[in-house]
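Asks: Coordinates for the following, if possible.
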Amino acid sequence: MASEPLDVSSQIPQKATGPKKSSLLIDHGPHGNESHQRGAEAPNNGLAFPRIVSPNGDLIIEHTDPSSTADNMSWQVSSKLLIEKSPYFRAMLDPVKFAEGRQLAQQVEALNVNSNSHSEFKAENDEGPISLPVVHITANTVTRLCGPDVLGLFIKVLCLDSMDDHVKQSFQGALRIESPSTIAKLIHIADAFNSLDPIKAILHSIDYQYGKKGRASVSRFSTALLKMKEDRIRQIILISKTIQNPVVTRVFTHLLILVGSKFWFNSPEPPSGEYLQWHYLPSNVEEELYYRRQCIMNTITDLQAYFLRAYGALEDTDPSPAPPRSLGAAFTTSSQTRHFQCRAGLANASQCDIFQLGQMVRFFTMRSKTVFLGSNLTDPDFSPDPSSEDEEIETQDQSPASSDVITIIASLRQYPDYQIDEHHGSCGVRRRLLPIIPCIEKYLLDSQGLLGIDYVIWSNIDARHSAEWIGSRKTHSVDVRQAQIVSISAHRRESKSRRWVDRYAEALFTAKSRNWEA
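Replies: Predicted structure coming up:
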C-alpha cells in the first residue's frame, strides 16, 4: 500500500478562480494509457495506479478534488528532478525547512528505498498500488482553473529528463504545437509553483509554434487575425512575453488595441476576485494598451469633428483663421466668419452646405454609428419609468465588447457622394474624407504591428519612458495633406532607437490638434 500522503495544498499559492477547461490530450510514460484506465476504474478515489512520468520514480504526487473524483490523478515522478528543477518542490521537500520534507525522509527510510531500483515497491502481479512515498495536493483555485491535466503537464516538464528517449521526443513534438490555451495555463500554474524557468527553457528548446497553424500565422498582422477571440489574443501575448518573443508580442498587443477588450468598458481595472494572468497584463501594459486605443478613437472622432465644424455644426476651437475653401467673400455666412464649403459658386451655396451637413450627421449617427446625439438637459441616469432601472443596470453589466477599429474605418469609407443637385457634383464630403482615411489606416494595418508594445524596450524601465504614449506631453500639432503627415510641431524628444514610422504614428494619435487639410 502507498505510504501516508503528505498534504501540501496549503503551500500552493491561491492565484486564480474560474471554470476548468482542459485541452491536454498527451499522456506519456511507460504504460501511461494503461495506468490511466485502471486508475479510473479504482473503486475508491481513482488513485490506485498513478501515471508513470518517471519509470524509476521514487515519489508519488497525488491530486485529489473532494468535489469531483473524476479530477483525481496521481503521477510517479523523480524527486531528484523535482528538487533540481523546481524551487517550490526543492523547498517543500527539504527536511530542514518543512515538516513535509522531514516526513518524506522518514517514509523513504522506512521503506528502505534503493536508489538504483524501485521494483520492490511495485505490488505483486502489478495489480495493486505502488508503495512509494506520497505527496498529496488537494484541489485549489489554481488547479481547478488550469485543470489536473495541465498540472500533470507541468510535472512532466519538470521530470522530462527521466523519460525514455522516444517518449521524450514524442512529448516535445506534441508540446510544440499544443494550443495557446493549454500553454498559457501551463505558464500560469508554473508561476503559481514558482517554477517558471523550466517552462521557458522547454518552450525555447522546442521552438513553440503557437498552435497547429505555426509561428508564421502569428508573426505578421493581417485582418484575418481580427476574427480571433480576445482570450486567445491575450494568451498569445502572455506566452510570447514569457518566452521573450518580441515580434509576436508586438503583433498581438497591436491586435488587442484594434479589437478592444471586454475589460475596457469604462477603464482598465483588474477583474474582481482572483483572475488569470492574461486577463490583466502586468507592468502597466494593460493601461498602456487601453490608452493607445483611446488615442486612436479620439483621432477618428477628431476627423469627424473637423468636417462637422467646417459645416457649422460645432464651434471652431481654433482662433486662427483657416484658409478659405470657398470661392470668395461673397460666399461666407452672414452670422459668422465661417466660409461656405460649397464649391459650385452658385446662389444656393447655403442650401448646399445645409444639405451636406444633414447627410453627414445622418451618416455618422445612423450608418457608421460613430457619432451619438444626446441631450445635455437631463441627467443621464434619469429614467421616467423607475421599474425599468433594474433592466437598464443589467443591460449595462452585459455590455458587449468594443467594435474593432478596422471595422470603424471601413464604415467611414462607405460614405456616399451626396449632392443637392447635378450642379453640385464636387461639393460632397466624400471627396475630402476618403483621401485622409489612409493616413490613419496605414498605421492600423501595418504588418509588423507598429501600434503594439515592443517588449525589448518595455522591459527596460529607463528606455520605457521614450516608448510610452500614456506619459507623453501632448502639446504638439500635426498637419496632414492627403494621406501624408507633412509637419509635426513641438513634438517631444525622441529615442534614436525608435523607427520614424513609430514616431509618426504616435505623433498623429497623441496630437493636441490636427489640421486634416493642410
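
Asks: only C-alpha atoms for contact and neighbour calcs from this point on.
Replies: Noted.

Asks: Same question for stretch 271-285: list its buried residues.
Replies: 275-281, 285 (16 or more other Cα atoms under 10 Å).

Asks: would residue 324 count as being in a strand?
Replies: No - Residue 324 is assigned coil when assessed by DSSP: H, G, I helix; E, B strand; the rest coil, not a strand.

Asks: buried stuff in stretch 302-316?
Replies: 302-312.

Asks: Return the list of helices and strands in contact with the lengthiest helix in the chain.
Replies: Looking only at the chain and at elements set by DSSP state H, the helix with the highest residue count is helix 285-310. Where contact means 3 or more Cα pairs under 8 Å, 6 or more residues apart in numbering; DSSP states H and E, helix 285-310 is packed against helix 246-259, helix 349-362, helix 500-510.

Asks: Now show me the structure for the sequence below, then we'll compare the two:
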Amino acid sequence: MGQSDYSKNGEARNATDETPSARDILVCIQDERLAFKKRYPCSRSLLRQNSKYFDRLLDPDKFEEGRRIEQELHERAAGNGLAHEKPLPTITVSDLPLLFERPSRANESDLAEILTLFLRMLHGVQVSWPFSGIKEFRSLEFLARLAIIADFFSAPDILHGFVRKVHNNERAAYNGLFGMKNKVPETVVRQQLLIGILLSFSPWIWSGSNYLICKGSGHWSQSSQEDTRSDDGQVAWNMLPNGIEEELFARRQYVLQTISSIQSHFVGLYSSKLIQCKKGYANSTECDSFQLGEMIKFFTRKGSLQMRDMYMQQEAEIYNGDMRDLIARLKECPKYQIDSYHQHCGARTRILPILEALQNFPDYGICMSCWQTDRTKESWLDNPSGGYWTFLSRGSQFGPNCDHNGQSKRMYTAETRNWTSF
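Replies: Purely as a prediction, here's the structure:
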C-alpha cells in the first residue's frame, strides 16, 4: 500500500473489506516506537468471529470498551438517515508486540502493510501467495511478522491454511533451503521456527529446530543457559516463545556432551588396566599406551578434546560449530599401529560404527505433536532420561517415527553411556 491508500486523518481507505457497508467501527492502531497511528474501517461482527482478542475486547458484557461501542452503534442506528454523518465508533489498540529489531519511523510503511493484510484476511478477503504488492514477497520475514500479529490478536486460524499452502507450493524450495549441507542465515531459520510455533505447524518446527540444534546459534551463551532467558526488547524470533529457546539450547548441549562422551569412553578404556590390544602379544601393554597417546594427540589436534587443570577449575570452551562437521572430523581418526603386527588395535574400527550411526540419524529436533501432547515427557531440559544407556549395534536403535524421539532422548540425556558393549 502506498501513501494514497490513506486519507489525511490517517484512516485507511478500503483497507479491510471490499464491501464498505460491512464496516461499522474503526480500529485505531498505534505504535509509539514507530510514531505509527492508523485507523482501519472494520466489521465488528467479523472481528469478533475471527479473533478471540477482539471478541473479548468488544464484548459488551465484559469490557467498558465493548459497552461503549455497542451504545454508539445503537445511537447511529437510531439516527436513521443521519447515521452516516456521525463518525464510526473507534476502538484503540496501542500495545503491539515488537516486530522490528531496530524500530524506527522507517518501518512505518512495513507495519501498515502487515496490518492491512492481516485485517483483510480477518475479514475473509482471499490472499494469494506470493503476496501481491509486497516487496521481497518470498521472504519469511514478512510472514513471521504476520504470524506475530495473528498470535497477538489471538487469530492464528486465519493463517493455518495459508501457511500450509505456502509450504506445499514451496516444498521443494524449502527442503533444499534447509538441507543440512546448506548455510542458511540463522535469522531465516528462526523466522521459520517462529511461524511454526505460533501456528502449530509441525513440519517447520521439526526442520527448523533440528537445523538450529545442529548448526548452533549466535544468540546462545558459551557459558550458561541462563543467558538465553532474557527476552527484553527482542523481536520474537530472537527469543523463541513457549520454552522452545531454552529447550533447543539444552538439546544442543546434550548432543555435544554425548559426542564428547565417545572420546572420554575410549580414552578411559585405553588408559585402564584392561588390555585393549587385539593380539595378546608380549608388547600389548605398550600397544595400548601407544594407541592412547596417538588418540589424545588426534582429538586435541582436531579441537574436540581439551585438557583442563582441575585445580584452576577452568571452563572448557564450548564448540559452536556444525555438529556434522565435528562428527566428520572425528571420523578421520587414522589407523595407528605400533608395528606391522598390531593391526586393528586402535580406536578407529570401534569408533566409526558409532559416529556413522549418529551421522545417519542426527534427529534431535522437536516433534510438535509430542510436545503438545506431553511436554514434560518430550522435554530434554525439564525431564532428561538419566540413567545408563548402552549402544547395542550399528543403527539398530534408530528409526524414523515418533518413538525415535524417545530413543534419541534416552541416548542423548543419559547420565552414563557404554559405547563398546557390541
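
Asks: what about the aligned partner of residue 114 of the second structure in the first structure, neighbour count?
Replies: By TM-score structural alignment, residue 114 of the second structure lines up with residue 150 in the first structure. Neighbour count for residue 150 of the first structure, taken as other Cα atoms under 10 Å: 27.

Asks: what do you get for residue 416 of the second structure?
Replies: The number of residues packed near residue 416 of the second structure is 16, by other Cα under 10 Å.

Asks: That one and residue 391 touch, don't they?
Replies: No - checked against Cα atoms under 8 Å, the pair residue 416 of the second structure and residue 391 is beyond contact range at 11.2 Å.

Asks: Need the residues touching each of these two.
Replies: Common contact partners of residue 416 of the second structure and residue 391 (Cα atoms under 8 Å, 6 or more residues apart in numbering): none.

Asks: And the counterpart of residue 367 of the second structure in the first structure, how close does it get to residue 467 of the first structure?
Replies: Under the alignment (TM-score structural alignment), residue 367 of the second structure pairs with residue 454 in the first structure. Look at residue 454 of the first structure and residue 467 of the first structure: by Cα to Cα, to the nearest Å, they are 8 Å apart.

Asks: next one: residue 257 of the first structure
Replies: Counting by Cα to Cα, the gap from residue 257 of the first structure to residue 467 of the first structure is 16 Å.

Asks: where do the helices sit along the stretch 1-150 of the second structure?
Replies: In order along the chain, the stretch 1-150 of the second structure carries the following helices (DSSP state H, counting those that start in this stretch): 44-50, 52-57, 64-78, 108-122, 140-152.

Asks: What lies in contact with the helix or strand harbouring residue 431 of the first structure?
Replies: Element membership for residue 431 of the first structure (DSSP states H and E) is helix 430-433. Here helix 430-433 of the first structure makes contact (Cα under 8 Å, 6+ apart) with 415-418.

Asks: mind putting those in JSON lines, distance to residue 364 of the first structure, neighbour count and secondary structure included?
Replies: Putting the contacts of helix 430-433 of the first structure into JSON lines (distance: Cα to Cα, whole Å; neighbours: other Cα atoms under 10 Å; DSSP: H, G, I helix; E, B strand; the rest coil) gives the following:
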{"residue": "415", "distance to residue 364 of the first structure": "9", "neighbour count": "20", "secondary structure": "coil"}
{"residue": "416", "distance to residue 364 of the first structure": "11", "neighbour count": "14", "secondary structure": "coil"}
{"residue": "417", "distance to residue 364 of the first structure": "14", "neighbour count": "14", "secondary structure": "coil"}
{"residue": "418", "distance to residue 364 of the first structure": "14", "neighbour count": "18", "secondary structure": "coil"}
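
Asks: host element of the residue nearest to the spatial centre of the second structure?
Replies: For the second structure, residue 193 is the residue whose C-alpha lies nearest the centre (Cα atoms, centre = their mean; 3.7 Å). Using DSSP H and E, residue 193 of the second structure maps to helix 186-199.

Asks: elements contacting that helix?
Replies: So helix 186-199 of the second structure, by 3+ Cα pairs under 8 Å, 6+ apart, packs with helix 140-152, helix 157-169, helix 202-215.

Asks: okay if I get the ones you listed as TSV plus mean neighbour count and distance to residue 109 of the second structure?
Replies: Output for those, formatted as TSV (neighbours: other Cα atoms under 10 Å; distance: least, Cα to Cα, whole Å):
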stretch	mean neighbour count	distance to residue 109 of the second structure
helix 140-152	21	12
helix 157-169	16	22
helix 202-215	22	28
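
Asks: Figure out which of the ones you listed is closest to residue 225 of the second structure.
Replies: helix 202-215 (14.0 Å; Cα to Cα).

Asks: mean shift between that closest one and the first structure?
Replies: On superposition with the first structure, the mean distance recorded for helix 202-215 of the second structure (mean Cα distance after the TM-score superposition for the first structure) is 2.7 Å.

Asks: That concludes my questions; thank you for your assistance.
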